[in-house]
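Engineer: 3D, please:
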Amino acid sequence: MAEKAAELQQVQGELVRTRARVVAKDAQIAFLQQDLAALQDSFAEFEAHRRLQRRLQDQQARSQVLEQQNADLRRRLAAAERAGALATAGLAVAGAATATTVAPAVVESVGLQHKVVLCVGGRTGSLASYRDVVERVGGQFAHHDGGLEDSHNVLDASLAAADLVICQTGCISHNAYWKVKDFCKRTGKQCVFVENPSVSSLARGLETISITIANATPAGRSDGAVETGIQVTAGAT
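Structural biologist: Model (predicted):
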């Protein structure tokens, strides 16, 4: 009987120990499962971050390509604008040189050499082209924006210093227009009014002044406006 009791006690002890090992294994499995879940979450975040990095790199590469294309287009546009301005100026000067009422090379030889040509108004971005047209025919370029930013007092001084005036009426103030008109009327200063503030209009204005000077009286003053499709005044109303 005692032997049976001892055997039963041994079995019960082994059962307790086995249960303890099972509980420990279950706890270890639970911890491992938590670690696995954390690793899976981290891996998902890593994959998402890597995808974002790839998208960012793709966008940066595309942006660089677009910037290069944009810079190339800007260079081509600037070259085309320069070529267009030079071609327009060349045609205008050539037309003035071959006019039937003016001797060859009249733009260069009649009245414009070393003259101060004041351009009132015009587009700010075209000032370099305006200057090029004036200097190509031997004149000295001066500019006043027509009262948009420059002072009207400065306009008085600019008019007084100029030998010839080209007034681009489409982009000057009302007061500046009448100031130019009144000044040229009082002083008899050669002046051409053009509506379109373009390089070609400026070149035609120079051509008009040259023709007017070529047809001037011996006293050196024209008899009035010249009918060329551009409003011209030389002391006229």
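
Engineer: only C-alpha atoms for contact and neighbour calcs from this point on.
Structural biologist: Noted.

Engineer: Return the set of buried residues in stretch 129-144.
Structural biologist: 129-135, 137-144 (16 or more other C-alpha atoms under 10 Å).

Engineer: Kindly indicate which of those lies nearest Asn196.
Structural biologist: Taking C-alpha to C-alpha as the measure, Asn196 sits nearest to Tyr130 out of the buried residues of stretch 129-144, at 13.1 Å.

Engineer: got the contact list for the residue nearest to the closest one when sequence neighbours are not counted?
Structural biologist: Nearest non-adjacent residue to Tyr130, counting by C-alpha to C-alpha, 6 or more residues apart in numbering: Val199, 6.0 Å away. Counting by C-alpha atoms under 8 Å, 6 or more residues apart in numbering, Val199 makes contact with Ala85, Thr88, Ala89, Ser126, Ser129, Tyr130, Val133.

Engineer: what packs against the helix or strand encompassing the fifth one?
Structural biologist: Element membership of Ser129, judged by DSSP states H and E, is helix 127-136. Using 3 or more C-alpha pairs under 8 Å, 6 or more residues apart in numbering; DSSP states H and E as the contact criterion, the neighbours of helix 127-136 among helices and strands are helix 2-97, strand 140-144, helix 199-214.

Engineer: one more, for comparison:
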Amino acid sequence: MSEIGKDARESIGDGICPRFDLCGRCILVVGGRHQHVSHLRRMVEEFNGCFVHHDGGTEQSMSKLANLFGRADAVLFPVKCISHAAQSKVKTLCRRYDKPFVPLRKSGMEAYIEALESLADGRLAG
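Structural biologist: Now for the predicted structure:
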């Protein structure tokens, strides 16, 4: 993890200003571990972003997923925490709406921090 990612991780919950800025971007997270959602929301908001979550079809209807893309500037999803069908739907919607997406290979918080850092640095393009 980069030094920025380490600093950002350390600032979570400290009330310290984050080391990178999402500049008001809206981040849609699809799937993931239920216990991470509140932490992800707080982290994105601390990094000056807007957080939206869809559970990937576990309890929420997949038909409602498309409605969230109007607000999203980027989409993150942990590949081990959503079905292949849900992954396919997310990728299709990202291409249709020209949204950058990051399929996270790990579902831990460090993976989300690295993806958010990439977005803040402009390394993810639509």
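
Engineer: Of the helices and strands packed on helix 127-136 of the first structure, flag the one that's most buried.
Structural biologist: helix 199-214 (a mean of 24; mean count of other C-alpha atoms under 10 Å).

Engineer: Heading C-terminal from it, find the next helix or strand.
Structural biologist: Heading C-terminal from helix 199-214 of the first structure (DSSP H and E), you reach strand 231-233.

Engineer: State whether Phe193 of the first structure is indeed within a helix.
Structural biologist: No - if the criterion is DSSP: H, G, I helix; E, B strand; the rest coil, then Phe193 of the first structure is strand and not within a helix.

Engineer: Just tell me the aligned range of stretch 133-142 of the first structure in the second structure.
Structural biologist: Aligning stretch 133-142 of the first structure against the second structure (TM-score structural alignment) gives residues 43-52.

Engineer: can you list the residues that contact the matching stretch?
Structural biologist: 12, 17-18, 20-29, 40-41, 68, 72.

Engineer: Show the buried residues in those.
Structural biologist: The buried subset of these (16+ other C-alpha under 10 Å) comprises 12, 18, 20-22, 25-29, 40-41, 72.

Engineer: and those, which two are the farthest apart?
Structural biologist: Maximum pairwise distance in those, criterion C-alpha to C-alpha, is 22.4 Å, between Ile12 and Ala72.

Engineer: sec struct for Asn175 of the first structure, please.
Structural biologist: When classified by three-state DSSP, Asn175 of the first structure comes out as helix.

Engineer: Looking at the second structure, name the residue matched to it.
Structural biologist: Aligned by TM-score structural alignment, Asn175 of the first structure pairs with Ala85 of the second structure.

Engineer: Share the number of residues neighbouring its match, please.
Structural biologist: Residue crowding around Ala85 of the second structure was assessed by other C-alpha atoms under 10 Å; the count is 11.

Engineer: same check, this time on the one 5 residues further on
Structural biologist: A count of nearby residues for Val90 of the second structure, using other C-alpha under 10 Å, gives 23.

Engineer: For it, which residues are in contact?
Structural biologist: Neighbour list for Val90 of the second structure: Val30 [criterion: C-alpha under 8 Å, 6+ apart].
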